[in-house]
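# Can you look at this prediction? I've put the sequence above it.
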Amino acid sequence: MTTDLQIDSSGKLRHLITLDGLGHDRISDLLDRAVELRQHFAEAGQRPQLLAGRTIINLFFETSTRTRCSFELAARRLGATVLNFDISRSSTSKGESLEDTVATLEAMQADAFIVRHRENGTPARLAACTRKAAILNAGDGNHAHPTQGLLDALTIRDRHADFSRLKVTICGDIRHSRVARSDIHVLSALGARDIRLCGPKTLLPVASEFPHLRIFEDFDEAISGCDVVIMLRLQRERMVEALIGDEAEYFSRYGLDSTRLGRAADNAMVMHPGPINRGIEIAEDVADGRQSVILDQVANGIPVRMAALSSLLGG
């Protein structure tokens, strides 16, 4: 089990592959640590070198400038040495297995690998074969993106201390979204009262995957009275695959504009993991409006990733 793989015999977090099964207390501890680090950096002139002498390697088999930069900034602010591994020129492009590549780098005293891969299970596969190095999942397939889930939870917690009172709507391509799954896991662990999933039928998960959640095809119904609206990025290949109609049709049914936002609770939070497709998932005035916390999510990514790295590496 992935959860067993993540926790060592002493009960310490060994890897961060998924939020599923981590539980309320462990997730809350990570969020508390992120708040402490965020506060320290806001107040102190000198940065805590918690990871001085440690080496962290970014292994991104999928491009993601935002996530990679966020992890790199987090590691450097804690004093770590960071190597961005060039996949296109690596031995994996010459036929070497990913496990052998990681073993070679670990032999060079790498302490942690941040892994992003299009295939589900790749970070867990690597976690099973490393000797001492920690594995942090920066997104695998449609399986999980745990630090995105944590930063989303922190952004919500900054405004709503009691998750049990929250109604949250997640809208968009949920079937293919690792962000949606990590958000569902973290919101459930923290006790969110009502989590609603919404999207076109072709982009919704099968009901049996999340039997405890309500699933909607009508966004106006799903957003009614909710406290948090999480919009997901729509990949244009879904149109090519004929899973949905064109952009205008999608926006008319599932785009978040000010009129639709008015159906939510007063001052409902608007969230999006980015990058945003303006005018497809979300209207310009809503993305930049007073209820949007999208840039707060980006900012919270750094202390959350600092918390994850320092927790795994004992800093």
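Now that the structure is in, tell me what you want to look at. The structure presented is a predicted model; accordingly, all values stated were derived computationally and were not measured.
# hey, let's count contacts and neighbours off CA atoms from now on
Fine.
# And residue 12, how close does it get to residue 6?
8 Å (C-alpha to C-alpha, to the nearest Å).
# neighbour-wise, which of the two wins?
residue 6 (25 against 13; other C-alpha atoms under 10 Å).
# Take this one as well and set it beside the first:
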Amino acid sequence: MQKNLHHFDKVYREDSPVITPHLLDVDTFSQQDFELTFSIANRMKKIYTVGPKKSSLLKGITIATLFYEPSTRTRISFEAAGKMLSADVINLSVDNSSTRKGESFYDTMLTLQSNNIDLLVIRHNHSGAPYMAAKHLEKTLVINAGDGSHAHPTQALADMFTLAQHMKSLKDKKVLIVGDVAHSRVARSNLLALCTLGAKPIISGPPNLIPWDLFGKQYRVDSNPFNKVSIMPDLDQAIIDADVVMTLRLQSERHSKGLLPSLREYANLWQVTTDRLAKASTNVLLMHPGPMNIGVEISPEVAYSTNSVVQEQVSNSIAIRMAILLLMTNKGRDVNE
């Protein structure tokens, strides 16, 4: 496999910005890149919703998933995406690998490459791990399935694709992200995508769970990709007339002691409830990247309400990951002509 197979922008549009060979975040995506990905994802969605639930587009391609953190949705959807496209999918268990014998992350990457893995899907608890893998791998392409608190590009793509199913455009739409933004890789990648697509993102949550190093007033310069993001810690004010509300799980595994007085206080001030959601726009969309902690960041009535598109996010993640696999192996042309 050639190293530059992910340069799908060159395949379709010679004048578009260069996208790196690996998918590490959505910061390299232009609006055209999002639209192209969504176009292919729409076609992929028909495969598993209409049938026949199988395509031979990735026959002969080998995909490995390597997760250093627990996962249900992301791991399953990548496996389903690969198998529906007839790829050979290998799910590696870190607990049963040589990592437990002291093998370094670097040597694990080289071992996988030596086994002729075409695409490597990595989730890691340390921010930057997929970037290190991408730097040292010459034949294997890397997909970041979540690294620490940094990025989760395919989740952001699935979320934007879900919104595209309900809205013609995100331009000037008020999108509220509420909760533990400081420790959320999903929030960071979603905010990058929202800014690129012209939305008006707002974040709300406890002040000590807002990454002020990214959104502080001193960074309100054109070169900062987050310069369009507004901060409103008071949820009752932030949610007024919101077109989209995305709640986030408290990343307690990444917290140091003393960040929150109690879950009860957090729920009292930042839980999205029916009363609070009523302040948003009439047709507000309720999102959550999962897993949900019902009764903490979101009430059960809201989580399973008619405004909720949470299960659509899950289903759409398969289509998006199918599209990404095709684009990274240069097979996107076959379904987009």
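Right, received. Where do you want to start? Keep in mind that this is a model prediction, so the values were computed, not measured.
# Spit out the contact partners of the spatially most central residue of the second structure.
Nearest to the geometric centre of the second structure sits residue 155, at 2.0 Å (C-alpha atoms, centre = their mean). Residues counted as contacts of residue 155 of the second structure (C-alpha atoms under 8 Å, 6 or more residues apart in numbering) are 186, 289, 317.
# Spell out the secondary structure type for the second one.
Okay, so that is residue 289 of the second structure. coil (DSSP: H, G, I helix; E, B strand; the rest coil).
# how near is it to residue 234 of the second structure?
In terms of C-alpha to C-alpha, residue 289 of the second structure sits 22 Å off from residue 234 of the second structure.
# With neighbour numbers in mind, choose between the two.
residue 289 (20 against 16).
# Spatially nearest residue to the counterpart of the more buried one in the first structure (excluding sequence neighbours)?
Using TM-score structural alignment, the partner of residue 289 of the second structure in the first structure is residue 273. Leaving aside its chain neighbours, residue 273 of the first structure sits nearest to residue 232 (6.8 Å; criterion: C-alpha to C-alpha, 6 or more residues apart in numbering).
# for that neighbour, what are its contacts?
Per C-alpha under 8 Å, 6+ apart, neighbours of residue 232 of the first structure: 170-174, 177, 180, 272-274, 281.
# Kindly report the same for residue 163 of the second structure.
By C-alpha under 8 Å, 6+ apart, the contact list for residue 163 of the second structure reads residue 170.
# any idea what it aligns with in the first structure?
With TM-score structural alignment as the criterion, residue 163 of the second structure pairs with residue 156.
# quick one: its match and residue 187 of the first structure, what's the gap?
As judged by C-alpha to C-alpha, residue 156 of the first structure and residue 187 of the first structure stand 10 Å apart.
# got it, and residue 117 of the first structure?
24 Å.
# Residue 28 of the first structure now?
For residue 28 of the first structure relative to residue 187 of the first structure (C-alpha to C-alpha), the value is 11 Å.
# Tell me which of these two has more neighbours.
More crowded of residue 28 of the first structure and residue 187, by other C-alpha under 10 Å: residue 187, with 25 against 17.
# For the aligned residue in the second structure for that one, list the residues it contacts.
Taking TM-score structural alignment, the alignment pairs residue 187 of the first structure with residue 194 from the second structure. Applying C-alpha under 8 Å, 6+ apart to residue 194 of the second structure gives the contacts 160, 170, 200-201.
# Just send the residues you listed back as CSV, with neighbour count, distance to residue 137 of the second structure and secondary structure too.
Putting these into CSV (neighbours: other C-alpha atoms under 10 Å; distance: C-alpha to C-alpha, whole Å; DSSP: H, G, I helix; E, B strand; the rest coil) gives the following:
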residue, neighbour count, distance to residue 137 of the second structure, secondary structure
160, 21, 29, helix
170, 20, 36, coil
200, 20, 37, strand
201, 24, 35, strand
